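Colleague: any chance you can model this:
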Amino acid sequence: MDKDINNKAGQIVIHAYGDASVLEHGSVILPPPGGGEIRVRHTAIGVNFVDIYHRSGLYPLPALPAVPGVEAAGVVEAIGPGVQGLAVGQRIAYAGPPAGAYSTARNLPAEKAIALPDEVADDTVAALLLRGITAHMLFQHVRPLRAGDTVLVQAAAGGLGLVLVQWAKALGATVIGTVSSEAKAALAREHGLDHAINYREHAVPDAVRALTAGRGVDYAIDGIGGQTLVDTLRAVRAFGMVASVGQVSGEVPLDLSMLGGGHNVAFARPSMFGMVADAGLYREAAQATLARLKGGLRATVAQVLPLAQAAEAHRRLEDGANSGAILLRP
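Modeller: Reported below is the predicted structural model:
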């Protein structure tokens, strides 16, 4: 028997930036975990828009070839020198860099591992950990959300949107969300959305003003970019805030006059990766996410595809037809 058979891992590799077709399926022999590392055998892998940004080169990876993916759940398979507090066979999850989650197994810095309680399923945490960390960052650190606030969530039926809706409702906010269909509106309402706006039928700023007696929302979160970000800025009250957390539709050169003058809107472009680079903040946000899961935060998994179909997962996410999260199964 090949002595390295247990060290083999299937993986998705990028050799050049481009569309989904650059995601290639291959395999590798993993070295033993080094000092401060563990080997994790994945059971569920989250698919996120940041993976698309990495694949396209919008957010370049440190070097190519590279394995994308920044979120997964799995089981500790081996422990390197100097690692404490973890055991072989223990269930863990992680989110954030270094990339490499699109694999059946990988070596990972042990400090990234978040121990999972028995009641939290692997698929659930793989669908929610990155998004939960983002929600905690937005509602605790970027602008602390208070009971009675009104929040606008763009793409409220998406993977991040459904988490933001639930999190904001748990904090006592009134939540307005944009959707593209009545089916997505119904799904978002099931997760606590107070008011749904179909952006294909209504101008979002006008609809928001109508729902808020002409005032606008206190806080808006936009992961779309492009013209949508312009509309988001117009939907916020004077001295309110917009947080931009993505650019699916592309960047818009921000005209600072849209923030000042009669608008007086604060603008934030927070980095979840920047936050998780701080080990303390990472663990704080991860534990907050686990606490929300125990308190009723629901995961909506739209599809589970085999790891080898990562390119199809990217295409479906880019098409925007899915509601909820997409997972890859190793």
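
Colleague: rest of the way, CA atoms for contacts and neighbours
Modeller: OK.

Colleague: mind listing the strands in the stretch 51-200 of the chain by residue range?
Modeller: Residue ranges of the strands in the stretch 51-200 of the chain, as given by DSSP state E, counting those that start in this stretch, are 71-79, 91-95, 105-109, 114-115, 150-153, 174-179, 195-198.

Colleague: tell me the secondary structure for residue 293?
Modeller: Following DSSP: H, G, I helix; E, B strand; the rest coil, the label given to residue 293 is helix.

Colleague: state the distance from it to residue 125.
Modeller: Spatial separation of residue 293 from residue 125 under the definition C-alpha to C-alpha, to the nearest Å is 9 Å.

Colleague: so for the two, which residue has more residues nearby?
Modeller: Neighbours per residue, other C-alpha atoms under 10 Å: of residue 293 and residue 125, the larger number sits with residue 125, 27 against 19.

Colleague: can you tell me how far the more buried one is from residue 278?
Modeller: 21 Å.

Colleague: now do residue 44
Modeller: Using C-alpha to C-alpha, one obtains 25 Å as the distance from residue 44 to residue 278.

Colleague: more neighbours: which of the two?
Modeller: More neighbours sit around residue 44 than around the other of residue 44 and residue 278, counting by other C-alpha under 10 Å; the figures are 29 against 11.

Colleague: compare with the first, here's sequence two:
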Amino acid sequence: MKAVVMNGIGDAGMLAYVDRPEPVPGVGEVLVEIAVAGVNFMDVGVRQGMAWREMPDPKILGVEGVGRVLATGAGVEGFRPGQRVAWVYAPGSYAGKVVIPASTLVPVPDAIDDRTAAAIMMQGLTASHFATDFYPVQPGDIAFVHAAAGGVGLLLTQIIKLRGGHVIGRVSSSDKAAIAKEAGADHVIVDAEGRFADEALRLSGGEGVHVVYDGSGPATFQGSLDIVRRSGTFCWYGPVLGGPGPLDIMSLPRSIKIGYAVFFDHISTPELLRARTAQLFDWIIGGKLKVRIGGEYPLAEAAQAHRDMESRATTGKLLLFP
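Modeller: You can find the predicted model right below:
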């Protein structure tokens, strides 16, 4: 079986495309032949040593994908060979095959193609958590979305609009503005240096936004604080880009809520995972939610996919094909 493995911590060039033994499902597990794997900043974080430190090298990267069931282990119910399935967190997904706990799999409807299924899982569930659970957007709310042309940003914008909210999006270059507008952003600010606050306040009538979703790292943290209205919510995510450093909460100028959003909280049980995913699939089938594929790479070119993701060379979801 072909797989992308990593030895040690460092640049994406350290990834190696190698042969690995065929995996075998154990009790409660399913063997899946991978059709498409998703690329995420989580994978970059693993490569940089921010996660999976306890896992011995060499380790297979990747956590997300879609494929077909090849075999099931003892005690597995509800899945059969040949069935199409998707998953949001199964370490070892940069490979031809992977063994996955049945509890973390979801069935894929025939109306959803493999590319879309792989592209919607982590980023779609993340966006869903942000807008429906962490801060349930209400009709008329104004939300500020950083990286509005990115994979999460594009889906988040659409979900906010589905819930009746207004979106001010921030993108790093003018060529991405049209992409964010197409997703439904009401206003788009082009800014690559963290100087967006004055314009965001103007667009929100001087009161600030009800919620800001910021996964852009420390460079935008203060600006995001500045644009949250009284009793508003600051949803921070994206640990790969680094945190804001120590925060003196007593220095905050108004009553606001700051929180770190983790998408795992949105899918804490198999039942919740499948319900949330089914909602995303229904929105896609109904034409209410669209997925943008930002790049497709052969599995052997996973290192290039990582470099493109880190340089923001693409918009939308990056995919790998075994």
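
Colleague: helices of the second structure, residue ranges please.
Modeller: If you assign secondary structure with DSSP state H, the helices in the second structure sit at 41-47, 114-129, 151-162, 174-182, 197-203, 221-227, 270-285, 302-310.

Colleague: now the fifth one: buried residues?
Modeller: Burial within helix 197-203 of the second structure, assessed by neighbour count using 16 or more other C-alpha atoms under 10 Å, is assigned to 197, 200, 201, 203.

Colleague: closest one of these to residue 215 of the second structure?
Modeller: Closest approach between those and residue 215 of the second structure, by C-alpha to C-alpha: residue 197, at 15.8 Å.

Colleague: residue in the first structure matching that closest one?
Modeller: For residue 197 of the second structure, the aligned residue in the first structure is residue 205 (criterion: TM-score structural alignment).

Colleague: residues contacting that match?
Modeller: Listed by C-alpha atoms under 8 Å, 6 or more residues apart in numbering, the contact set of residue 205 of the first structure reads 231, 232, 234, 235.

Colleague: find the nearest non-adjacent residue to it, please.
Modeller: Leaving aside its sequence neighbours, residue 205 of the first structure sits nearest to residue 235 (C-alpha to C-alpha, 6 or more residues apart in numbering; 4.5 Å).

Colleague: and the angle for the longest strand seen in the first structure with strand 71-79?
Modeller: For the first structure, the strand that runs over the most residues, judged by DSSP state E, is strand 37-47. Taking axes from the mean of the first three to the mean of the last three C-alpha atoms, to 10 degrees, one finds that strand 37-47 of the first structure is oriented at 160 degrees with respect to strand 71-79.

Colleague: list the helices and strands strand 37-47 of the first structure packs on?
Modeller: Here strand 37-47 of the first structure is seen to pack against strand 71-79, strand 105-109, helix 122-136, strand 325-329 when contacts are counted using 3 or more C-alpha pairs under 8 Å, 6 or more residues apart in numbering; DSSP states H and E.

Colleague: neighbours of the equivalent of residue 60 of the first structure over in the second structure, just the number please.
Modeller: Taking TM-score structural alignment for the superposition, residue 60 of the first structure sits opposite residue 52 in the second structure. Using other C-alpha under 10 Å, the number of residues around residue 52 of the second structure comes to 15.

Colleague: wait, doesn't residue 52 of the second structure sit right on residue 44?
Modeller: No - the pair formed by residue 52 of the second structure and residue 44 falls short of the contact definition of C-alpha atoms under 8 Å, at 11.5 Å.

Colleague: that older thread, mind putting the helices of the second structure into JSON lines with distance to residue 260 of the second structure?
Modeller: Conversion of the helices of the second structure to JSON lines gives the following (distance: least, C-alpha to C-alpha, whole Å):
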{"stretch": "helix 41-47", "distance to residue 260 of the second structure": "16"}
{"stretch": "helix 114-129", "distance to residue 260 of the second structure": "12"}
{"stretch": "helix 151-162", "distance to residue 260 of the second structure": "16"}
{"stretch": "helix 174-182", "distance to residue 260 of the second structure": "24"}
{"stretch": "helix 197-203", "distance to residue 260 of the second structure": "21"}
{"stretch": "helix 221-227", "distance to residue 260 of the second structure": "12"}
{"stretch": "helix 270-285", "distance to residue 260 of the second structure": "20"}
{"stretch": "helix 302-310", "distance to residue 260 of the second structure": "22"}
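
Colleague: out of those, which is closest to residue 294 of the second structure?
Modeller: Evaluated over these, closeness to residue 294 of the second structure peaks at helix 151-162, with 8.0 Å, by C-alpha to C-alpha.

Colleague: residues in the first structure aligned with the closest one?
Modeller: Under TM-score structural alignment, the counterpart of helix 151-162 of the second structure in the first structure spans residues 159-170.

Colleague: quick one: residues in contact with the matching stretch.
Modeller: In contact with stretch 159-170 of the first structure (C-alpha under 8 Å, 6+ apart) are residues 127-128, 131-132, 135, 139, 145, 151, 153-156, 174-175, 177, 188, 191-193, 292, 297-300, 323-325.

Colleague: likewise stretch 249-268 of the first structure?
Modeller: For stretch 249-268 of the first structure, the external contacting residues (C-alpha under 8 Å, 6+ apart) are 142, 224-229, 233, 236-244.

Colleague: start and end of that stretch, how far apart?
Modeller: End-to-end span of stretch 249-268 of the first structure (C-alpha to C-alpha): 18 Å.

Colleague: stretch 130-149 of the first structure too?
Modeller: Taking C-alpha to C-alpha as the criterion, the two ends of stretch 130-149 of the first structure lie 24 Å apart.

Colleague: for that stretch, list every residue counted as buried.
Modeller: Buried positions in stretch 130-149 of the first structure, judged by neighbour count with 16+ other C-alpha under 10 Å: 130-139, 142, 145, 149.

Colleague: farthest-separated two in the residues you listed?
Modeller: 130 and 149 (24.0 Å).

Colleague: give me the nearest residue to the residue nearest in space to the middle of the second structure, chain neighbours excluded.
Modeller: Among the residues of the second structure, the one closest to the centroid is residue 123, at 2.8 Å (C-alpha atoms, centre = their mean). Nearest in space to residue 123 of the second structure, with sequence neighbours left out and distances taken as C-alpha to C-alpha, 6+ apart, is residue 152 at 5.1 Å.

Colleague: kind regards, and thank you for your time.
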